[in-house]
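A.B. asks: Predicted model and sequence below, questions to follow.
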Amino acid sequence: MTPSHLQPALYAGVGCRRGCPVEDLDALLRHVLAQHGLPLAAVRGIASLSRKADEPGLRLLAERLALPLVLLDAAQLQAFEPLLSHRSATAYAHCGCWGVAESCALALAEQQHGSARLAVARQATSNATVALACAV
C-alpha cells in the first residue's frame, strides 16, 4: 500500500437530493473509492453547491470524515463544463451548472492546486452523485 504522503490528493464533488441521509452519501463515496482502489485517506475535501448549505447530510458527511466542506456557486462551475464526462440538462435547469459532482470536484481541486482533472467520473444512486478530481 502506498504511504498516505505519496497518495495523490483527491477532492470529492457531491450532489444530492434534498434530505439525502448522510449514510447514503458516505456509502456512495466509500463505494466509489473502493471500486477504483483509492483510499479514503487521499480525500482532502468535499465540495457541493452553495444552495446545499443547509443540507444536513452533506454537513454530517464532512464532519464524519473530518474534511472541509466547500460550497460553490453555479457561476464558479461554468468554466469546468468542457471537462465534464456527462452534461445534464436537468442539472442545468435546476441549479445552473451542467454537472454538480464533477464540476464541484474539479473546482475544489483547482482551488487547491491550480489545475485539475477528473480522477473518477460521476457515479450516481437515486439520491446522490459523487465524482473525484485531482491535480494535473
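C.D. replies: Here it is on my side, so go on.

A.B. asks: alpha carbons only for contacts and neighbour counts from here, please
C.D. replies: Will do.

A.B. asks: following the helix or strand harbouring L29, which helix or strand comes up?
C.D. replies: Taking DSSP states H and E as the definition, L29 sits inside helix 22-35. Per DSSP H and E, the first helix or strand lying C-terminal to helix 22-35 is strand 43-49.

A.B. asks: between that following strand and helix 22-35, how many degrees?
C.D. replies: Calculated by axes from the mean of the first three to the mean of the last three CA atoms, to 10 degrees, strand 43-49 forms an angle of 130 degrees with helix 22-35.

A.B. asks: Show me which positions of strand 43-49 end up buried.
C.D. replies: Under the neighbour-count criterion of 16 or more other CA atoms under 10 Å, strand 43-49 has V43, R44, G45, I46, A47, S48, L49 buried.

A.B. asks: Could you do stretch 78-85 as well?
C.D. replies: Quick answer for stretch 78-85 (16+ other CA under 10 Å): F80, E81, L84.

A.B. asks: Show the end-to-end separation of that stretch, please.
C.D. replies: 14 Å (CA to CA, to the nearest Å).

A.B. asks: Just to be sure, L118 is in a helix?
C.D. replies: No - looking at L118 with DSSP: H, G, I helix; E, B strand; the rest coil, it is strand, so not inside a helix.

A.B. asks: residues near it, how many?
C.D. replies: As a burial measure, L118 scores 22 neighbours (other CA atoms under 10 Å).

A.B. asks: Ignoring the adjacent residues along the chain, who's closest to it?
C.D. replies: A133 (4.3 Å; CA to CA, 6 or more residues apart in numbering).

A.B. asks: next, the one to line up against it:
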Amino acid sequence: MTTPDAKPTLAVGFGCRQGCEAPVLLQLLEQSLLARRIDLASIAGLASIDGKRHEPGLIELARHLQLPLVFFEAAALQPYEPRLSHRSSLAFARTGCHGVAESAALALAEQLGQAPASLLISRQKHPQATFALAWTGQNP
C-alpha cells in the first residue's frame, strides 16, 4: 500500500520486432517522455515479454540507462488484458499476449510499486517497436 507522500513508481514496457536496435527504442522512450514532461531519471525499470529475453536492443538499452530489465511470461501478462488501451490479435497470435508493451509496463509497475498500476502513457507505436508507461502511487 502506498502512502500519500509516496513517490510514484514508473515502469516502461516495450514490445519490439526482432533485431530492433537500442537507438530506436531510446528515441521512442525519450519522445514519449518528453511529450508528457517526464524525466527519464524517474523511470524505475524496463519490461517486456519473455520471448524478447535475448533481444540485443533491449539489453543494450537497459545497460545504457542502467535500469533493470524484467521479462514476463505471456501467462503473467494475460490478466492485464482488460486494462489495455489496444488489443492486438496479431500480437496475441505471436506472443500469447494481446498487448506486450502495456501489459509489461503494468506488470512491472505493480511488482516494483507493490500497488495497483495504471497506464500513464498508453501504447505508442513505431514501425519497429511499441512503448507504454505505467505508474503506481501519486500522479507524477
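C.D. replies: That came through fine. The structure displayed is predicted, hence computed values, not measured ones.

A.B. asks: Redo the buried residues of strand 43-49 of the first structure as a markdown table? Include distance to A109 of the first structure.
C.D. replies: A markdown table is the format used below for the buried residues of strand 43-49 of the first structure (distance: CA to CA, whole Å):
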| residue | distance to A109 of the first structure |
| --- | --- |
| V43 | 11 |
| R44 | 9 |
| G45 | 9 |
| I46 | 10 |
| A47 | 9 |
| S48 | 13 |
| L49 | 15 |
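
A.B. asks: okay, which residue is most central for the second structure?
C.D. replies: Geometric centre of the second structure, nearest residue: G13, 1.0 Å, by CA atoms, centre = their mean.

A.B. asks: Spell out the secondary structure type for that residue.
C.D. replies: Per three-state DSSP, G13 of the second structure ends up strand.

A.B. asks: aligned partner of it in the first structure?
C.D. replies: Aligning on TM-score structural alignment places G13 of the second structure opposite G13 in the first structure.

A.B. asks: so how far is P127 of the second structure from P56 of the second structure?
C.D. replies: According to CA to CA, P56 of the second structure and P127 of the second structure sit 18 Å apart.

A.B. asks: More neighbours: which of the two?
C.D. replies: Between P56 of the second structure and P127, P56 has the larger neighbour count (other CA under 10 Å), namely 15 against 9.

A.B. asks: from memory the more buried one sits against G19, does it?
C.D. replies: Yes - between P56 of the second structure and G19 a contact is recorded at 7.2 Å, counting by CA atoms under 8 Å.

A.B. asks: before we move on, back to that, list the residues that contact the match of G13 of the second structure.
C.D. replies: With contact set as CA atoms under 8 Å, 6 or more residues apart in numbering, G13 of the first structure has these partners: 46-48, 100-106, 129-133.

A.B. asks: Would you mind checking which of those is nearest to P8 of the first structure?
C.D. replies: A133 (9.9 Å; CA to CA).

A.B. asks: so whatever helix or strand that closest one lives in matches what in the second structure?
C.D. replies: Taking DSSP H and E as the definition, A133 of the first structure sits inside strand 128-135. Using TM-score structural alignment, strand 128-135 of the first structure lines up with residues 129-136 of the second structure.

A.B. asks: Residues in contact with the matching stretch: which ones?
C.D. replies: Here stretch 129-136 of the second structure makes contact (CA under 8 Å, 6+ apart) with 8-17, 20, 25, 28-29, 101-102, 105-106, 109-110, 113, 115-125.

A.B. asks: what's the answer for stretch 55-68 of the second structure, then?
C.D. replies: Stretch 55-68 of the second structure has contacts (CA under 8 Å, 6+ apart) with 18-23, 25-26, 44-46, 52, 69.

A.B. asks: So how do I select the buried members of the contacts of stretch 129-136 of the second structure in ChimeraX?
C.D. replies: This is how ChimeraX selects the buried members of the contacts of stretch 129-136 of the second structure, with burial counted by 16+ other CA under 10 Å:
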select :8,9,10,11,12,13,14,15,16,20,25,28,29,101,102,105,106,109,110,113,116,117,118,119,120,121,122,123,124
